[in-house]
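**Q** Below are the sequence and a predicted model for it; my questions follow.
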Amino acid sequence: MLLIEEFLDNCYEISREISEEVLNALIEYIEDNYEKIDDPLLSDVEIRVKLEEFRDYIIEAKKLSTQRALKRLSHVRGMVERFKYNFLTYSITCEDSDFAKPLDLPIKYAKGVGPAREKLLKKLGIETIGDLISFFPRDYEDRRKVIPLMYVRENEKITTKGVLKSVEKNKKGDLVIVSALLQDGINQVILKWFNQEFKEMEVKQLVGSEVYVTGTVKRGFFGAMEIQNPEISLSDSPERTILPVYSLTENLTQKTIRKIILDNLPSICNLRDLIPKEILEERKLIDVWKAYTGMHFPKSSFHYKISRKRLAYEELLLFQTALYLSKRNVKQVGGIPKSFSGKLAEEFISKLPFRLTNAQKRAHAEIREDMRSPDPMNRLLQGDVGSGKTLVAELAIIDNYEAGYQSAFMVPTSILAIQHFQKLFNHLTDLGIRVALLIGSTSQREKEKIKFALRNGDLDVVVGTHALIQEDVHFANLGLVIIDEQHRFGVKQREELISKGKVVDTLIMTATPIPRTLSLTLYGDLDMSVIDEM
């Protein structure tokens, strides 16, 4: 049994090179496998005719001269791509759609949703029609190929069919196992659900019924074939198709949510395609309406894959655009050009019991250059644990202090804040730099004392968690913010760090190795320094 897209994918792979040997292999594959195609899409006359034309175009190459035959071979991959885009995808028709409802319409007005279902959908975070059509499946149940029980193989995700037999529940300590038997008259497979006690009643109601079961086949402890935590549904929809599998809540079934989403899918017509047509064509991306259709009810695996690719591309494009606009806005506001001799930092370095590595020196020099610039610093400092990132950050704090500005050091947790405070306090106090700790457990009296000192310029450095942003903390002259582990703090929070109408310098430290290409994607608005020596 072969699906059309499997057949085409194999033809595509065989045709990677242009040679007589490859052509003969392709012709042999088509002659051996064309009749094995068993696909519900063959019921579409146009698809069947186009597939026959594709087959004949290649097989008839045997009658042509070598040059003309190889010319045909060179066309195969393009033909496969066009066939898949034209016939293995689809979109709902949006022209004159009377069923498209506004995306901001409350979910209670969606077709097929009453007061009871409204409450269930809201448990899933679905408040509006827009939320509903953006509630994408967590998986898919491919019923185009229903594998008989006798052909199930270990470690393969399959959909099979059989009659559900006995159900039982066993407890082994804290583990609850619900088991059932799936039979087709000759062969059988054990179904098991772990720590899903509610499945017992659900499955018992299906005993004696013919059901579809989807899951990954495993070999059990005693050698029998098992499908663990499978999806199970009545075989009351015999059409061979790809069914979406959604996250559920109690009293909401797959059948119900599929119907609700299908009935309201015309509302995707109110979506606006945010990607310009030229980019869609250049990147070979489908439009947003075909993508949303393919995410919920794909015509093929190919349709789902290109739908996901399209929406992922849009998400990254919007993210990059947001980063660009953020960087442009920050640049327009302007930074704080700092003037300092660097003598205080040199004094600090001279008292260290070790020498800075070349990587530390390079990173410090890059940070200094940023701090002296009229543009705000947005720099990512990357280095393994123990590479000396904190020492470089201390040097930046010293330079910032010498220029006459305060520093804020933000970390994800209170424990880290305490560790950093102790280190900074021990290292910087001898230079006359006043350091304080502000975390959630700091007493209210001490908090007010620290806030007052920061507001009046009596403190030079404060170490804390995101409370430094959330609580009503004001600085007399903030010039530098150091953030440990960027992923805990967003771009928006960095934009809030503005002092006296200017954007402060920001240094983000991370121990996570980030490839350059990924750093450009995730941290497109940041420059990067790497400490690659220990």
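**A** It's in. Residues are numbered from 1 along each chain as shown.
**Q** From now on I want contacts and neighbour counts done on CA atoms only, so please keep to that.
**A** OK.
**Q** Asn24 - how many residues pack around it?
**A** 15 (other CA atoms under 10 Å).
**Q** now swap in Asn400 and tell me
**A** Neighbours of Asn400 (other CA under 10 Å): 25.
**Q** The structure to be compared is supplied as follows:
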Amino acid sequence: MGISLDSIEVKQINGVSAQKQNELHAFGVFTVKDLLEYYPFRYDDFRPRSLSEIKHGDKATLVAKVIGIPVLQRFGGKSRLSCKMVAEPWMFTATWFNQHYVREQLTAQREIVITGKWDQKRNAITVTDYEFTDRGEGKIGTLQPVYSVGGKITQTWIRKIIHQGLQQYGELIPEILPHSIIRKYEFMSRKRAIATIHRPEDTREGQQGRRRMVYEELFLFQLKVQAFRVLNRGRMDGVVHTVDNATVRQFVRSLPFELTDAQKRVELEILQDMRSPYCMNRLLQGDVGSGKTVLAAIALYATVKSGFQGALMVPTEILAEQHMRSLTKMFEPFGITVGLLTGSVTGRKRKDLLASLQMGMLDIVVGTHALIQEDVFFRGLGMVVTDEQHRFGVNQRSILRRKGYNPDVLTMTATPIPRTLAITVFGDMDVSTLSERPKGRVPIMTYWVKPDLMERVLKLVNREVDQGRQAYLICPLIEESEKLDVQNAIDLHIQMSQAFPHYKVGLLHGRMTPGEKDEVMRAFYSNEIQLLVSTTVVEVGVDVPNATLMIIMDADRFGLSQLHQLRGRVGRGQHASFCVLVADPKSEIGRERMTAMTDTDDGFEVSRRDLELRGPGDFFGTKQSGLPEFRLADMTADFEVLEQARDDAAELLKDTDFWTSADYAPLRNYLQNEQIFQGDIID
């Protein structure tokens, strides 16, 4: 099978000392494979251009001759060196800062290649890199890779070491893609692609190398996810729920509203999964207020009627209480018992609840991460529902699932995820989407105003609260910050208390204890507080039907998806609702966000634009969600490649040759190394 590059330590490369090896470890480089796959994030272009092609502010490389006497000026321990140059037929000035030693080398008529920022107005270039043609270092006319380095690792050194690594071990770079795919896309070989990314002859060759390796990254990820599904779907014994349609219909008919067509479709998808012998792993995504909770209730009802217990885990106590109230109301007529387990449930009450759960006397438990503590046992856990799943770590979700024998898992999120991102992050899940709003849902009117119109905004607050409604005021910071000139919650609370002395103004922020937050939210829920000044802690799922006004200060500081989540806190009752974005954005992205929010209230459209503006990292904390970190691929820019890679992986796994042919052996080995054949759930 030959030597594997990931088994050769990086110190085996000539020029890597023990000290340098330790410094490389800090960048995650331990083996020769790590080093060769430590790709540059951009290139410095040392290909000379004519001054006639260069615009003001451009970074450019010029071939010039020294024609003037270099002038050195010193000031306060720093220096500036200027010299007249000619790049036929133009004359200009080249300036070096804090490189006084260059003066001795600037002899008349000597040819030099200089790179720097061109200043059209001063007819000058500020030099960042230079090379004399009579003792060239090989940069002239090339694209030089720029790596993410620091400390004692310099660009020059890492370039040299990667080049040395390619010379010593380049022949050992294995091909992993099958011939059929290489032929289909006319890819260069893996060996050449990696070498090309580090030392491209020209832009086109560099793009071809990147194209090949981006596809490979996305293809291997999709292959891993889909192979897991193919291998485990038939063999992972799950809970078989035996509830019949008539029983489910009885529950659905008892609801005070009719399900939308989208809800009916998703209900069928969930029930079909629950009745099958394999373990359900389904993501239910839907816009704010699209009716996900009702579907979770149907799934939990079917679980109990099949003789099992259900668990619903949510990120906050107030949300747990809210779900507890709504589920109790729905299930009481059917004799189904619901318990609440949060950090606030202690002493005798907690002991009784845990005993009821373990003996099977409690059908459904709703709770926070208190559900995953060691002393929580179920008699027969058949369904786990997690709400706003990206608020929980991967480990927290899997601990809850392990409290039963492969229970079905339904994961809910109100962050509508564009299809591109959903198939990547949740590739091992089936995705159900609620794209339709329940009938009678009040549309929210969204306005963008500049801060100088704040007086008019306060009149709107006054009008709504006078009519018995409630309002949120959201701002990005807790306390004043010298770095950011943004409204902060504490100052805003004082201002609002003074502006509205007849109303009760509450304050909510992340530094308060969970108990303090819950107390404020309960007071707001029961209309003891009319105006709530808050940071983004209200973003997740709190349902106050009487709140009709959402004002977001410095709205351009928030991401689009977050703004949309905040907007979804209002419009939950029968009354007309408003969202006012107060912002004077200086950046183009800030202005685009404001326009997108006033253009549409469709969460999927909002999240599509957010993905374009910010990239995928902001949808989820990477470590929390299992969002893969690719070395080269960018899920926003490369979404078409991602979809193609997914289709190719699915096609390949259906082919019987994949499991036997020598051409696919490297891919089978890859899956073996990734432990796909072990049967553990990818979370």
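**A** Cool, the structure landed. Here the structure is a predicted model, which is why all the values come from computation and not from measurement.
**Q** Any idea what the TM-score comes out to?
**A** With the length set by TM-score structural alignment, normalised by the length of the first structure, the two chains reach a TM-score of 0.62; 408 aligned residues with a CA RMSD of 4.5 Å.
**Q** For the longest helix anywhere in the second structure, buried residues please.
**A** The single longest helix within the second structure, with elements called by DSSP state H, is helix 203-233. Of all the residues in helix 203-233 of the second structure, those buried under the rule 16 or more other CA atoms under 10 Å are 205-206, 208-229, 232-233.
**Q** Could you do stretch 261-276 of the second structure as well?
**A** Those would be 262-263, 266-267, 270-271, 273-276, for stretch 261-276 of the second structure by 16+ other CA under 10 Å.
**Q** Which ones among those lie within helices?
**A** Using DSSP H, those in helices are 262-263, 266-267, 270-271, 273-275.
**Q** Which residue in the second structure aligns with Asn426 of the first structure?
**A** For Asn426 of the first structure, the aligned residue in the second structure is Arg325 (criterion: TM-score structural alignment).
**Q** Next, work out how far apart its match and Gln495 of the second structure are.
**A** Going from Arg325 of the second structure to Gln495 of the second structure by CA to CA, to the nearest Å gives 35 Å.
**Q** so which helix or strand takes in the match of Asn426 of the first structure?
**A** According to DSSP states H and E, Arg325 of the second structure maps onto helix 317-331.
**Q** roughly how far out does that helix sit from the chain middle?
**A** 29 Å (CA atoms, centre = their mean, to the nearest Å).
**Q** What's the average distance for the next helix or strand after it when superposed on the first structure?
**A** Downstream of helix 317-331 of the second structure, the next assigned helix or strand under DSSP H and E is strand 338-341. With mean CA distance after the TM-score superposition for the first structure, strand 338-341 of the second structure departs from the first structure by a mean of 3.3 Å once superposed.
**Q** counting contacts, what elements does the next helix-or-strand element following strand 338-341 of the second structure pack onto?
**A** Sequence order places helix 347-359 as the next helix or strand after strand 338-341 of the second structure, per DSSP H and E. Where contact means 3 or more CA pairs under 8 Å, 6 or more residues apart in numbering; DSSP states H and E, helix 347-359 of the second structure is packed against strand 338-341.
**Q** Over to Arg456 of the second structure. Which of the three states is it?
**A** What DSSP: H, G, I helix; E, B strand; the rest coil gives for Arg456 of the second structure is helix.
**Q** Distance of it relative to Asn462 of the second structure?
**A** On the measure of CA to CA, Arg456 of the second structure and Asn462 of the second structure end up 10 Å apart.
**Q** Looking at the two, which is more packed in?
**A** Between Arg456 of the second structure and Asn462, Asn462 has the larger neighbour count (other CA under 10 Å), namely 17 against 11.
**Q** That one and Ser625 of the second structure, how far apart?
**A** On the measure of CA to CA, Asn462 of the second structure and Ser625 of the second structure end up 41 Å apart.
**Q** So what touches stretch 176-189 of the second structure?
**A** With CA atoms under 8 Å, 6 or more residues apart in numbering as the contact definition, stretch 176-189 of the second structure has outside contacts at 175, 190, 208-209, 212, 216, 663-664, 666-667.
**Q** go again using 10 Å as the cut-off
**A** 173-175, 190, 193-194, 196, 205, 208-209, 211-213, 215-216, 219-220, 648, 652, 658, 662-670 (CA atoms under 10 Å, 6 or more residues apart in numbering).
**Q** what does stretch 49-57 of the first structure give?
**A** 4, 8, 27, 30-31, 34, 42, 45-48, 59, 69, 72-73, 76, 79-80, 83, 87.
**Q** List buried members of those by neighbour count.
**A** By 16+ other CA under 10 Å, these give 4, 8, 27, 30, 47, 59, 69, 72-73, 76, 80, 83, 87 as buried.
**Q** Those residues in helices, which ones?
**A** 4, 8, 27, 30, 47, 59, 69, 72-73, 76, 80, 83, 87.
**Q** Can you pull up the most central residue in the first structure?
**A** By CA atoms, centre = their mean, the first structure has its centre lying nearest to Ala312, at 7.8 Å.
**Q** Okay, and the nearest residue to Lys204 of the first structure once chain neighbours are set aside sits in which element?
**A** Counting by CA to CA, 6 or more residues apart in numbering, Lys204 of the first structure lies nearest to Val167, which is 6.2 Å off, once chain neighbours are set aside. Using DSSP H and E, the element containing Val167 of the first structure is strand 157-172.
**Q** Kindly report the same for Leu191 of the first structure.
**A** Going by DSSP H and E, Leu191 of the first structure is in strand 188-194.
**Q** Could I get the full set of helices for the stretch 551-683 of the second structure?
**A** Listed in chain order, the helices of the stretch 551-683 of the second structure (DSSP state H, counting those that start in this stretch) span 560-567, 588-599, 603-614, 622-625, 639-654, 665-673.
**Q** Select, out of the ones you listed, the one closest to Phe97 of the second structure.
**A** helix 588-599 (32.7 Å; CA to CA).
**Q** Could you give the residue range in the first structure aligned to that closest one?
**A** Going by TM-score structural alignment: helix 588-599 of the second structure matches no residues.
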